[in-house]
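[1] Fold the following and give me the result.
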Amino acid sequence: MEDFQKKTVTVIYYSDTSLELLHKIELFLQSPEGRVVIPESFKRGKSIIAVCDGEINILNKIGDRIISAYDVA
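    Sure thing, here's the model as predicted:
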């Protein structure tokens, strides 16, 4: 693991206990081949959708702008 470097990534995921799309900025190890190594402790209880390079500022996610059908009519 001495050749591994640390990399800042934004992980987009669903929690196993919610349907809300979540994201978290983390610092993980990166292999010499460029692959980010996400620890099992972080993966536990999550369905990972995407791993993005760097710190991503997400402005809107699925479900952020849900409006009632009654408000549309």
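[2] only C-alpha atoms for contact and neighbour calcs from this point on.
    OK.
[3] ok, now which ones touch the closest residue to Thr17 other than its chain neighbours?
    The spatial neighbour of Thr17 that comes closest, neighbours along the chain excluded (Cα to Cα, 6 or more residues apart in numbering), is Gly45 at 7.8 Å. Neighbouring residues of Gly45 by Cα atoms under 8 Å, 6 or more residues apart in numbering: 15-17.
[4] Over to Val51. Which of the three states is it?
    Following DSSP: H, G, I helix; E, B strand; the rest coil, the label given to Val51 is strand.
[5] another one to check against the first:
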Amino acid sequence: MCEAKRKVTVIYCCDKDLSMYRKTQCFSLNAYGDMIIPQNFKRGKTIVAVCDGEIDVINSVGDKLVNEYWH
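    Got it, this is the predicted structure:
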């Protein structure tokens, strides 16, 4: 039997950095269908959102602010 997985995009901040990041990955589901994000993935991160499938972020918090001050 194949192990059930779900493809998601995780939006997160690193504990030592204020920037936001995203990563699309497949995570295993438990017997009840709940997705399990492993501790080694969560370590050092604050997860802001988990989105179903692969997504394209057009704009996120701070993008405009960063662009104004660095250009």
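[6] Work out the TM-score between the chains.
    Aligned and superposed, the two chains score 0.82 in TM-score terms (TM-score structural alignment, normalised by the length of structure 2); 67 aligned residues with a Cα RMSD of 1.7 Å.
[7] Can I get the buried ones among the contacts of Gly45 of structure 1 as something I can paste into PyMOL?
    Remark: buried members of the contacts of Gly45 of structure 1, expressed as a PyMOL selection using 16 or more other Cα atoms under 10 Å:
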select buried, resi 15
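[8] Which helix in structure 2 has the most residues?
    helix 63-70 (DSSP state H).
[9] could you say what helices and strands that helix packs with?
    Helices and strands touching helix 63-70 of structure 2, as assessed by 3 or more Cα pairs under 8 Å, 6 or more residues apart in numbering; DSSP states H and E, are absent.
[10] Can you show me the helices along structure 1?
    With helices called from DSSP H, structure 1 shows them at 40-43, 69-72.
[11] Most tightly packed of these?
    Compared across these, helix 40-43 shows the largest average neighbour count, a mean of 9 (mean count of other Cα atoms under 10 Å).
[12] can you give me how far that one is from the chain middle?
    How far helix 40-43 of structure 1 lies from its chain's middle: 12 Å, per Cα atoms, centre = their mean, to the nearest Å.
[13] mean offset of that helix relative to structure 2 (after superposition)
    Its aligned residues in structure 2 lie a mean 0.3 Å from helix 40-43 of structure 1 after superposition (mean Cα distance after the TM-score superposition for structure 1).
[14] Contacts only, for the residue nearest the centre of structure 2.
    Nearest to the geometric centre of structure 2 sits Val10, at 1.5 Å (Cα atoms, centre = their mean). Applying Cα under 8 Å, 6+ apart to Val10 of structure 2 gives the contacts 22-25, 47-51.
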